[in-house]
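J.: this one's sequence-less:
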């Protein structure tokens, strides 16, 4: 079975061009999503989810253009991997990707390699940035919930039995465990 999928982002946009191209490509059924953003995860779109349910081993999903399925390379690679695992062939009419051909599979694998390379570069830059920030003495992570003065005040009040841990937590607007960790760290 050959399922066509067409999507537009707003109610004002028209699906006719995509539907015409999918019909010419010989799709047995065409499923659409109207007013569905490309940034929305593909599987959460009603029409796309329906198309996935219909597709099985040896079936074909055909789209007019790759960005009708997803916006980011990572999303596309994830979807194409899912298709491969389920034995679903994929074809993008205007982008020259057709996983039934050697060239289409090559493009698919190149996209996967580029997405992996991009993820690795982002991780490397993030780690390098964190190391550089630490060297500059920058404190990483969430800012502390309590200032040193608040911790000292809480310690004095609790040790003098003027207040309980729970009472100080309420006064300072934090959780009881936050007070306990702050007091334990200062000992």
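T.: Yes, it's here. None of the values given here were measured: they were computed from a predicted structure.
J.: rest of the way, CA atoms for contacts and neighbours
T.: Will do.
J.: doesn't residue 108 belong to a helix?
T.: Yes - in this structure, residue 108 lies within a helix as judged by DSSP: H, G, I helix; E, B strand; the rest coil.
J.: next up, a second structure to put side by side with the first:
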């Protein structure tokens, strides 16, 4: 028995990207039925898609007929055509894989690798290593200055923690040194006011 949901085959656009009608059509079919479509391009979006769906119908005991191509999988000739289609699809997939692998191998031979170009060049890493021992700079500020992420520095500089361990803060001043510094500051302010350069005293 041939079933056409709703009785009007033309209104079912089975090649629609969402294809809710296709799911409804497949659910409507029972074993022993035959699905009839106007043409193969109205049913499948690609050769592989077409082969997969027809194979699924066959597993459920459902035939498939395309009117435009005069293709009927309920006959030996129709099944032979679909076997040829399946072999052709497999052949195309293998050609694509082989071509892709050959292209990647050729690119690697030319010194090119896939993915985004790395930002952390050797020059950036050397600059980071020079800056890491500086106690006045955090890892985040160094990464921002060089245009990379902190994670990049951790990944590209295995001894980063050792370099940071050498970034010791300056020793604390003794009370006598602090007092002397404050006296120097007061004397400078008394002599030169708000001028920051001793070369420019008030009234000169």
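T.: Received it, and whenever you're ready, just let me know what you need. Fair warning: this is a prediction, and the values are worked out from it, not measured in the lab.
J.: dump the residue contacts of residue 113 of the second structure.
T.: Contacts for residue 113 of the second structure (Cα atoms under 8 Å, 6 or more residues apart in numbering) come out as 104, 107.
J.: what is the neighbour count of the aligned residue in the first structure for residue 110 of the second structure?
T.: Taking TM-score structural alignment as the criterion, the aligned counterpart of residue 110 of the second structure in the first structure is residue 136. Other residues near residue 136 of the first structure come to 9 when the count uses other Cα atoms under 10 Å.
J.: next one: the one 5 residues further on
T.: Residues within reach of residue 141 of the first structure, counting by other Cα under 10 Å, total 6.
J.: over to residue 44 of the second structure?
T.: Quick note: residue 44 of the second structure (other Cα under 10 Å) scores 19 neighbours.
J.: tell me the SS of the aligned partner of it in the first structure?
T.: Using TM-score structural alignment, the partner of residue 44 of the second structure in the first structure is residue 70. Under three-state DSSP, the three-state class of residue 70 of the first structure is coil.
J.: do you know how far residue 70 of the first structure is from residue 46 of the first structure?
T.: Remark: distance between residue 70 of the first structure and residue 46 of the first structure (Cα to Cα, to the nearest Å) = 14 Å.
J.: what does residue 127 of the first structure give?
T.: Relative to residue 46 of the first structure, residue 127 of the first structure is positioned 38 Å away (Cα to Cα).
J.: residue in the second structure paired with residue 53 of the first structure?
T.: Using TM-score structural alignment, residue 53 of the first structure lines up with residue 27 in the second structure.
J.: so how much does the helix or strand where its match lies differ from the first structure once superposed?
T.: Element membership for residue 27 of the second structure (DSSP states H and E) is helix 20-28. Here the mean offset of helix 20-28 of the second structure against the first structure after fitting is 1.3 Å, by mean Cα distance after the TM-score superposition for the first structure.
J.: alright, calling it a day.
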